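Q: predicted structure and sequence below. I'll ask about it afterward.
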Amino acid sequence: MYSTILVPTDGSEGAAEAVRVGLTLADRFDAEVHALFVVDERFVATDYDLVVEEAETEAERALDRAGRQGEDAGVAVEKHLRTGLPHEEILDATEDYDADLVVMGKHGRSGLDRFLNVGSVTERVVRRAEVQVTTVPVSQEASE
């Protein structure tokens, strides 16, 4: 049913839950998994090397966590790091990696989007994706 699953992550518990669901589906359907972290270009200015370094370190941690979850589940995970507008990069990645399913958390890290009330990354992906998108809530267990 699915051959390639894209799992965006931001290192949050919601994203970790989505990775778990994505890996379960990948195992069931013998699908490839691509974990993606997008460094939001709106919060990273090239003049601030420390901010860029911190964002990339956070990205590496989140992708490594997804990779470890994959190892634990017996599913290989390809890790990708991009910089740009998160929803646009996720949509582009579905095409680039030929994904037929996106699995993402309903709630990730809060940021400027929430403050400005312009909609979440997940909402934007769900509205614009040309492939199926499965949204995963944070379980009560994971949020405690």
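A: Perfect, thanks for sending it. Residues are numbered from 1 along each chain as shown.

Q: from now on I want contacts and neighbour counts done on CA atoms only, so please keep to that.
A: Will do.

Q: in a strand, residue 20, correct?
A: No - counting by DSSP: H, G, I helix; E, B strand; the rest coil, residue 20 is located in no strand; its state is helix.

Q: need the nearest residue in space to it, chain neighbours excluded.
A: For residue 20, ignoring the flanking residues on the chain, the nearest one in space by C-alpha to C-alpha, 6 or more residues apart in numbering is residue 69 at 7.2 Å.

Q: quick one: the one you found and residue 22 touch, right?
A: No - Residue 69 sits out of contact with residue 22 when judged by C-alpha atoms under 8 Å, with a separation of 10.4 Å.

Q: below is structure B, check it against A:
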Amino acid sequence: MQHSGDTKQKQFEMPDAVDELLAGLVGNRQTMQRQAATIDEIMEKSNNTLIHIESQNKALAPTTAAPGAQKLVNVKPVCKQALVKILENFKQLVQQNSEKRDDKHSVLDGVLACRQRVEHLASTVRKLVALCDTVHQLKTHQEDLDAEDEDLS
């Protein structure tokens, strides 16, 4: 008799454990959703900040060139090599992705993956442009300071 009482008690404990597990999963899911929303907000703010910095830098940049003239930039050979390497690696990545594509993956998955890569590259390019503009401003500021020092001497 006592054995059947233990079995009933275990049967009542099991649904409680499952309910607790499910409640924990729901709580974790909600936490992950809040974290994802927070991360999305941070990413949006950082992108907006970068866009604002770019627009400020473009507004502050001297407009000495003619409207139709191209802007020439002197780039060190090391930078050129790095950019070429980045572009080659991206090209290889896209080729590998298209070669690996089989019936398991739909075209939509490939498009979404490429879109994510493009967004990542666009974000990286914005950061590089902002960095270049900042370096240009620092260089201009240093040249101005050097010119003032020469005038004072």
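A: Sure thing, it's come through. This structure is a prediction, so every number in the text was calculated from the model and none was measured.

Q: so what number do they get for TM-score?
A: Scored against TM-score structural alignment, normalised by the length of structure 1, the superposed chains reach a TM-score of 0.25; 49 aligned residues with a C-alpha RMSD of 3.5 Å.

Q: picking up where we left off before, ok, now how distant is the residue nearest to residue 20 of structure 1 from residue 54 of structure 1?
A: Distance from residue 69 of structure 1 to residue 54 of structure 1, counting by C-alpha to C-alpha, to the nearest Å: 23 Å.

Q: ok, residue 125 of structure 1 next?
A: Residue 125 of structure 1 sits 25 Å away from residue 54 of structure 1, going by C-alpha to C-alpha.

Q: so between residue 69 and residue 22 of structure 1, which is more surrounded?
A: residue 22 (27 against 18; other C-alpha atoms under 10 Å).

Q: grab the nearest non-local neighbour of that one.
A: In space, residue 22 of structure 1 is closest to residue 103, 5.8 Å off (C-alpha to C-alpha, 6+ apart).

Q: and the strand or helix carrying that neighbour, what other elements does it pack with?
A: If you go by DSSP states H and E, residue 103 of structure 1 is part of strand 101-105. Applying 3 or more C-alpha pairs under 8 Å, 6 or more residues apart in numbering; DSSP states H and E, we find strand 101-105 of structure 1 packed against strand 4-8, helix 13-29, strand 132-136.

Q: one more pass at 10 Å, please.
A: For strand 101-105 of structure 1, the elements it packs on are strand 4-8, helix 13-29, strand 32-40, helix 86-96, helix 121-128, strand 132-136, judged by 3 or more C-alpha pairs under 10 Å, 6 or more residues apart in numbering; DSSP states H and E.

Q: quick one: closest of these to residue 79 of structure 1.
A: strand 32-40 (4.9 Å; C-alpha to C-alpha).

Q: and that closest one, which residues are buried?
A: 32, 33, 34, 35, 36, 37, 38, 39 (16 or more other C-alpha atoms under 10 Å).

Q: isn't the fourth one right up against residue 8?
A: To tie it back to what came earlier, the one meant is residue 35 of structure 1. Yes - when contacts are counted by C-alpha atoms under 10 Å, residue 35 of structure 1 is listed as touching residue 8 (5.6 Å).

Q: now list whatever residues contact both of the two.
A: Shared contacts of residue 35 of structure 1 and residue 8, defined by C-alpha atoms under 10 Å, 6 or more residues apart in numbering, are found at 19, 62, 63, 66, 79, 80, 81, 103.

Q: put the buried members of the residues you listed into a PyMOL selection.
A: In PyMOL, this line selects whichever of those come out buried by 16+ other C-alpha under 10 Å:
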select buried, resi 19+62+63+66+79+103
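
Q: now, the most widely separated pair of the shared contacts of residue 35 and residue 8 of structure 1?
A: Applying C-alpha to C-alpha across those, the maximum distance is between 81 and 103, 16.8 Å.

Q: ok, back up a step: of the shared contacts of residue 35 and residue 8 of structure 1, which belong to helices?
A: 19, 62, 63, 66 (DSSP state H).

Q: specify which member of these is nearest to residue 94 of structure 1.
A: In terms of C-alpha to C-alpha, no member of those lies closer to residue 94 of structure 1 than residue 19, at 15.8 Å.
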